[in-house]
Structure formats: structure tokens, C-alpha cells
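A.B. asks: I'll drop the sequence and a predicted model, then ask my questions.
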Amino acid sequence: MAAALTLLRSRLCDPTYIHAPFKSSKQSNYSKLKELVSGTISDSCNNSALLLGPRGSGKVAIVDLVLEDLKAENPDSISVVRLNGLLHSDDTCALKEIARQLCLEHQLSFSKMASSDDNSQFMIDMLRECGLAHRSLIFVLVEFDLFVQGKQRLLYCLIDAMQTVTSQAVVIGVSCREDADQLLEKRVRSRFSHTKLLFAPPSREDMKSLVEHILYLPKNAGLPSEYITKFNAHVQNILNDKRFKQILDSLLCVDGTIGNLVQYLFRVVSSINLESGLLSLENFKNAQISCERQPTIETLQDASILELYILVCMNRLESKEQNSYNFNSIMKEYKSIHDAYRTSDNYGDTVCLRAFEHLLERELISYVDHRGRYLPVEFRPVELLISSHELYLGLKSNSSCPAILQKLLDHESFK
């Protein structure tokens, strides 16, 4: 039914609904962040924290969820200023944006002609006034690592003001770089709290529970009760099917973030049969195929046998935790494979070097850095730009790929 499709799509577009299950655990990042910000509101103190994790792991969604709940509990005690490093990494621009948002929040007139020093002083004055009024200022800095480039004047000015005036404020930095705190200058790091919340990919069990949370229809959805019962029974059968577990494992091997799962489920829901109004395992399979249609895998479909050998050799070197290797190292691995399995695919170094350079041109591999750009190609360190799972799918899709290559690639986790 169209009403069920609309309901499921609205859920998938609502980060608050998606991350709601994580609110119940006291060990969740939601609970930890809420406790930190609540401490600032109740105890009139200053705090700072960094939220670190890969893109799509729900960092910004958790911040929004916490602030939404705290605003409902303390409607007149919170002011929020949001900055994004992609837009406001320049100190002058950032201070101007802070002044604009504070003026808008507190119904003050904003001067576009104010200097950077004026805006900086205005921010300090507002921190003081809000502190005296027992109102907490919360600064959310998305793409935090972009704010630490240059002289870090904004961060120093903000953190220093929190130390020297009567204020109650929180600075929340959000970054996909786990070493973001190490990028801070000593004068900023000494004033910045060492609180870090790491957003690791959820477990498979948590992901399955999240799928249930998103796809199950509630009894009060305004739909016929018989249809709701039948729909939920279909979903339950799919989730218990071994083939679904294989699909979920394959999906999580490529990208285990919640954002990737949500995008996948949106494809699933969008292919629902409107006549029956029910989901089927085919919807999940087709969505997986659609997700796997990546340019990288399509490029591997046209790769030569020799190029596939080189990629597999590089993957094997990385699985052996050999972090630095070059063309000569790859050739040693290639010859060891030939000697061990007595394959008929034996090519000379000159032909291999041409295939190696072709992979560089197609950007399937690349040089590690440019410091050795004056070295011969054979000696420059290289790295693989595709994951093991992408390589495995590429080998499967290449009709001329020798069977031995798929055996050489450790793909037990992809089955």
C-alpha cells in the first residue's frame, strides 16, 4: 500500500527516529553526550567534547537528538550556534557567523560591517551575559578538523573566553578524523577537554535490530490490522532467512555505518510491490546488486588477467601487514604464486610493468606520496585503492578471471 511506503520512507528520512533505539542504553554515546551537556546546564560549568567516527556513523544525528531532548526539558536555558568547517573554517567568517546566530537567537541587531575584533568581543560579552542569566551556549563545530588548520585563532578565542569569563558553554567538535585532537595547538589543547566519544560501526546484531525498528509497522499506523500483521510476518521471515544474513554481512563488509544501511533500506523500500504491499527477499537482493554497481567494480570487469594478478598480489601483501611495498615487491609475490601453483599465466617483467602503469592510470592503485617522485617506477611505494570486498566482487564479475585468483583471495568473510 502507498500509505505503508510513505510511512517507511518518512522513517528513513528522519535521523531522530533511526537513532532513537540508542537512547535506552546508558553506555551509548547519546547518554554520554546528554550527561555532559546536562552537567553544563545544571552545574553552570564549561565543557568540551569531540565526537569522532567515520562518515555516516550518526555523529551529527546524535548531537541533534541530544539538543532536541534538552531543549524540550529546558526550553529557556539553551542557545545553539552551529558552524561547519566547509563553510566557516576562516576565523573572520566564523566569528561573523557566530555573531549573526547569537543576534538572531537573542533578537539583537546584527551589523554586517562589524570587524573581526568586534565580533570576537561580542561573543565574549554574550558568553558573560548568558552565564549571568544561567543560559548555556552550545557551539557545534562540524568538520572540526578543518577548524584546526592555520593559527586556530577561533578555537583559542572561544576556549580561552570560556576559561576567563563567567559563562556556561559547551563546545562539541564533530570530525571523521580520529586524530583530530592531536591537530590542536598546545595552547588550545591545554584548555580543551580530553573527552572523546568514538562512533564505531554497530555490531551485526545491532544492525539487525535497527532494521526491525525501521521496517516493522506499528499497530496504530492507521492501516488495516490484517495487513500490518501480514506485513510484519513477511519482514520477520526475511530477517530469519540465511540469505538475508549473507546479504547483510556482504553489505557491512563494504561499509558498516548506519548511514550506508539507511541508504540500502531506502532502495529496498522503494522497490516494494505496490499491489501486494509486501516486502520480499528479492527486494533486498536487487537493492544489494544496485548498491554494488560501483565504478570500481565495473572497471575490474575489463581488467586483463595480468592486472588482476597484480591487484591480488597487492592485496596479499597488505593482508600480511606489509605496509610499504613497490613494484619489485609485487613481482616477488607474483613469482611465488607462480612457483607454488604452477600456473600457465607467466609474464615477463616488462609486460608486468606496463600492466602496473595501466593500473596507475586507471586509479585502481596509486603512489603512497610524492616524495619519491624522482625514483624509478619500480621503486616507488604504492597502495591499493580498492577494498578486499570490491576486489572479490570484481574478480567474480570478470569473465576471464582464472579460478585460482578467487582461491588466492581470502574471501571467507564475504560468503
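C.D. replies: That came through, no problem. Please read these numbers as outputs of a predicted model, since none were measured by experiment. Residues are numbered from 1 along each chain as shown.

A.B. asks: can we go C-alpha only for contacts and neighbour counts from here?
C.D. replies: Fine.

A.B. asks: wait, Val382 sits on Ile365?
C.D. replies: Yes. Using CA atoms under 8 Å, Val382 is in contact with Ile365, at 6.9 Å.

A.B. asks: Next up, the contacts around the residue most central in space within the chain.
C.D. replies: Closest residue to the average C-alpha location of the chain: Arg55 at 1.6 Å, with CA atoms, centre = their mean. Applying CA atoms under 8 Å, 6 or more residues apart in numbering to Arg55 gives the contacts 176, 257, 259.

A.B. asks: here's the one I want to compare it with:
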Amino acid sequence: MLIIGSRGSGKTTLVETALSSLMSTHSGDFYTVRLNGLLQTDDKLALREILRQLGVEMELEGEDQPKATNFADTLQSILAILSHPDELQAQNEESDDAPEDPAKTAVAVIFVLDEFDQFATHPRQTLLYNLFDIAQAKKAPIAVLGLTCKVDVVDSLEKRVKSRFSHRTVHLKLPASLDAFWDVVKEGLVMDVETATLHGRETERYAEAWSRYIDNLRETKEFTALIRSVYGSSKTVAPIFNAAMLALHTLSPATPFPAATAYTRALAPPASNLSLLPSLSDLQLALLISAARLEVLADTETVNFEMVYDEYLKLCTKTRAQATPSGGLGRVWSKSVAVGAWEGLEKMGLVVPVGNAAKRWRVDVGLMEIRDFVKGSQWVRWCKEVV
């Protein structure tokens, strides 16, 4: 089966919840093998990971583990582990040294392939072909679950792989309304009252009070703004849960219920140095633009003062600054004065020193940001020559 949905739609949560439910009722009746297409980038790595996880779950000793000499041998080893009871019995009956009790049972194995579309990019899709073939032919009691964000992933399967696929798919969608989105958020924030009762009456009372607190939290202006912002931008609950982690960290007997502002504080944007640009002198702004230009022109992350001052002189020459006595673009300052201006930029944090030995700096604002700030002024042409 394929489970298809955008990131944050709950694919992994759905599978893990189902596996957890199965584990509570059928513990010991199945093993789970988890693979990720971003980690197991080829079939050999995937097969080794399958053997490793099965070896751990089945508690196989070193000498009992299948010998992985090559792809074919590794696959045969896996088939031997996962052989269907009927096949094992038939093999035992054909064997001269068959054991007296051939009724061996095979434990089911559930393969969870996260980033399934990445496995479809492997040469010949050997892993998918063999897993699907085992499942279709009932050579072993296995189930294969693929999790992916790509709706058209089936089209990327080879013909022989597609013919062995059951074509069973489940599509998960992001919440279609703000109320539906809140229901998902609330489910993640409330406490399970039934579980709380196992820890005493006081815990149960707090769980009930916490549920009422969450309902009231939804009515606050700050939290409502947070919900609307996240829903409008991504419709995924991860940003809200990340914000809730910091808010819940403030819990204490004195403050058992965090204020609504504790959730929004986590999403506050970091302080930006762009607010310092209006306070710069003409020379400091010219040096800052020159340094930002160098990062683009020289494709470098750090600059030194000599490079910046040379770029500043070139820009002044291009604009014929010497002919204009009005300052700004119209005056070339000496290097000694420019050194003082550069030190001022360093103190404000607009250029950050990198390393101790070489005197190099990293510009903390980008040329595009500076261009937006100087839009409509004489400095914009210095930025336009690069961008």
C-alpha cells in the first residue's frame, strides 16, 4: 500500500499509530523494518539495513545471521528468514535430514519505506521488485507500506514492479478549514484523561483542567493569531507544536497553565541588523555595499578591508565621484578615514570578524537587503550593477 500526502499531513503518525495498536494486541507476532530513501540510497544499503534490523529484532547471534556476500545471496538469506511455513514444510519433506517437527511458523514482517519515491530512482528497482514479488506470491507473510509526497510516484515504477503492486493507495490531505486545523492542533495539545486516571486523582483533575485551558487558549487573541498565521502559510501543525514545547517548558506548580503569549514568543523573528542601516554615514554605507558586492562578484563568504576599499575606489571612479563635491557618492575618503568607518561597522555587528589570524570579515546583511533599503536613493545604482 502507498500512503500519499504532503509533508505534515500525518503519514508517519498514521502508520506509527497503527503499528502501536497492533503491537498492543499482537505483540511478538510481527517485526517492523523501517527504511528511508534518503538514508538507504541504494539497494545494497537497504538490504544490509533490513538484515541488521531483523537480526536485532529476532535476537539472532552473529553465527545465525545471514551471510551478506552479494546482492543475490543477501536476498536469498532474507527469503530464508521470511519463508512461508508451507514452503518450509515442503523443503523439509524433500530433504533427507528433515527434522521431526516441520511445522515451523514464520513471523510476519512489515516494511515501512519512508520517502518511497527515492527507492524508485534506484537502478532496476531491484529492492522494490523483490519485496513486491514476495508479497504478491505469498512467499512470506510480509506487508510493504510506502510513504511519499509525490502523487505520481506509481508512474515512475518499472513495468515489472508496477505489475506486482497492489495499487492500493491512501491519500492524506491537509486540513481544509481553520476549524479542522484546530481539531488536529487540539488533539496534540490535550492530555489523555484515561491515562491520567492511572496516576491518581490529582493527575486526573489536572488533565481535566488542562483540557478546559486549551479550549480557553483557542479564544485568546494571541493564540488565534498564531493559528491563523500557521494555517495560512503551511497548514502543518509542526510550527505550533514547536512553539508549544517552549511554552510547556515554563510549567511549574506556581504557573500550571502558560500564558498565550508564551506560545507566540517562540515564533518571534530574530533581531535584524537592517534596522541599523538608517544610522550609517555615507562612507559606512558605501563600504558596506562594496563588501556585499564582493561576496557576490568574488563568490566568497569573507572579505578583508583592502579588498573592500579597492572595490569602493572602483565604484567611485565609475560614477566620477571626484567631480561632485556634495559628499555621498561624490567624495572619495582616504583609507585612514575608511578604517575608522569600517571599525564602526564591526562594532555594530554589520561585519563580523572570522578567525583570529587573518583579518577577514563576513557581511551580516545581503546585497539584496541593502538594495531594498536604499531604493529610490543614489546608492541603488551601486547595487543594481550586480543584482
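C.D. replies: Yep, it's here. Please read these numbers as outputs of a predicted model, since none were measured by experiment.

A.B. asks: And the TM-score between these chains?
C.D. replies: The TM-score (TM-score structural alignment, normalised by the length of the second structure) is 0.57; 265 aligned residues with a CA RMSD of 4.0 Å.

A.B. asks: Next, the residue nearest to the centre of the first structure: secondary structure please.
C.D. replies: Taken by DSSP: H, G, I helix; E, B strand; the rest coil, the conformation at Arg55 of the first structure corresponds to coil.

A.B. asks: re the thing from before, what is the nearest of the contacts of Arg55 of the first structure to Pro402 of the first structure?
C.D. replies: Checking the contacts of Arg55 of the first structure against Pro402 of the first structure by CA to CA gives Thr257 as the nearest, at 33.1 Å.

A.B. asks: which residues of the second structure fall in strands?
C.D. replies: 2-5, 30-36, 108-114, 142-148, 169-172, 351-354, 360-363 (DSSP state E).

A.B. asks: Where in the first structure does the last one align, residue-wise?
C.D. replies: Right, strand 360-363 of the second structure. On the first structure, no counterpart of strand 360-363 of the second structure exists by TM-score structural alignment.

A.B. asks: follow-up on the earlier one: among the strands of the second structure, which is the most enclosed?
C.D. replies: Scoring the strands of the second structure by mean neighbour count under mean count of other CA atoms under 10 Å gives strand 2-5 as the most buried, with a mean of 22.

A.B. asks: Where does that strand end up in the first structure?
C.D. replies: Residues 50-53 of the first structure are matched to strand 2-5 of the second structure when aligned by TM-score structural alignment.

A.B. asks: Not counting its own residues, what contacts the matching stretch?
C.D. replies: 59, 172-178, 181, 194-200.

A.B. asks: In a markdown table: the strands of the second structure, plus distance to Ile214 of the second structure.
C.D. replies: Shown next, in a markdown table, are these (distance: least, CA to CA, whole Å):
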| stretch | distance to Ile214 of the second structure |
| --- | --- |
| strand 2-5 | 28 |
| strand 30-36 | 35 |
| strand 108-114 | 33 |
| strand 142-148 | 32 |
| strand 169-172 | 26 |
| strand 351-354 | 44 |
| strand 360-363 | 44 |
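
A.B. asks: Out of those strands, which is closest to Gln53 of the second structure?
C.D. replies: Proximity to Gln53 of the second structure, assessed across these by CA to CA, is greatest for strand 30-36 (6.3 Å).

A.B. asks: average gap between the closest one and the first structure?
C.D. replies: Once the two models are superposed, strand 30-36 of the second structure sits on average 1.7 Å from its counterpart in the first structure (mean CA distance after the TM-score superposition for the first structure).

A.B. asks: what separates Ile289 of the second structure from Leu283 of the second structure, distance-wise?
C.D. replies: Going from Ile289 of the second structure to Leu283 of the second structure by CA to CA, to the nearest Å gives 10 Å.

A.B. asks: ok, those two, which is more surrounded?
C.D. replies: A count of neighbours by other CA atoms under 10 Å puts Ile289 above the other of Ile289 of the second structure and Leu283, at 24 against 21.

A.B. asks: which residue in the first structure lines up with that one?
C.D. replies: Using TM-score structural alignment, Ile289 of the second structure has no partner in the first structure.

A.B. asks: Assess the claim that Arg218 of the second structure and Leu226 are in contact.
C.D. replies: No. In terms of CA under 8 Å, Arg218 of the second structure does not count as a neighbour of Leu226; the distance is 9.9 Å.

A.B. asks: Those two - which one has more neighbours?
C.D. replies: Leu226 (20 against 17).

A.B. asks: residue in the first structure matching the more buried one?
C.D. replies: So Leu226 of the second structure corresponds to Ile247, using TM-score structural alignment.

A.B. asks: Spit out the contact partners of that match.
C.D. replies: Applying CA under 8 Å, 6+ apart to Ile247 of the first structure gives the contacts 284-285, 288.

A.B. asks: Weed out the non-buried ones from these.
C.D. replies: Among the contacts of Ile247 of the first structure, the ones that count as buried by 16 or more other CA atoms under 10 Å are 284, 288.

A.B. asks: Nearest to Val140 of the first structure among the contacts of Ile247 of the first structure?
C.D. replies: When those are compared against Val140 of the first structure (criterion: CA to CA), the nearest one is Gln288, at 35.0 Å.

A.B. asks: Settle this for me: that closest one is touching Tyr264, isn't it.
C.D. replies: Yes. Using CA under 8 Å, Gln288 of the first structure is in contact with Tyr264, at 7.3 Å.

A.B. asks: Run a quick neighbour tally on Leu367 of the second structure.
C.D. replies: Leu367 of the second structure, neighbours per other CA under 10 Å, totals 24.

A.B. asks: who touches it in this structure?
C.D. replies: Going by CA under 8 Å, 6+ apart, the list of residues near Leu367 of the second structure reads 289, 292-293, 383, 387.

A.B. asks: what's the closest of the residues you listed to Thr197 of the second structure?
C.D. replies: The nearest member of the contacts of Leu367 of the second structure to Thr197 of the second structure, counting by CA to CA, is Ala292 at 60.8 Å.

A.B. asks: Please report how far the nearest residue to that closest one once chain neighbours are set aside lies from Asp29 of the second structure.
C.D. replies: Nearest-residue entry for Ala292 of the second structure: Leu367, 5.3 Å, with adjacent residues in sequence omitted and distances by CA to CA, 6 or more residues apart in numbering. Using CA to CA, Leu367 of the second structure is found at 61 Å from Asp29 of the second structure.

A.B. asks: And Gln76 of the second structure, by the same measure?
C.D. replies: Distance of Gln76 of the second structure to Asp29 of the second structure, given as CA to CA: 22 Å.

A.B. asks: And these two? Which one has more around it.
C.D. replies: Ranked by neighbour count (other CA under 10 Å), Gln76 of the second structure and Asp29 place Gln76 first, with 15 against 12.
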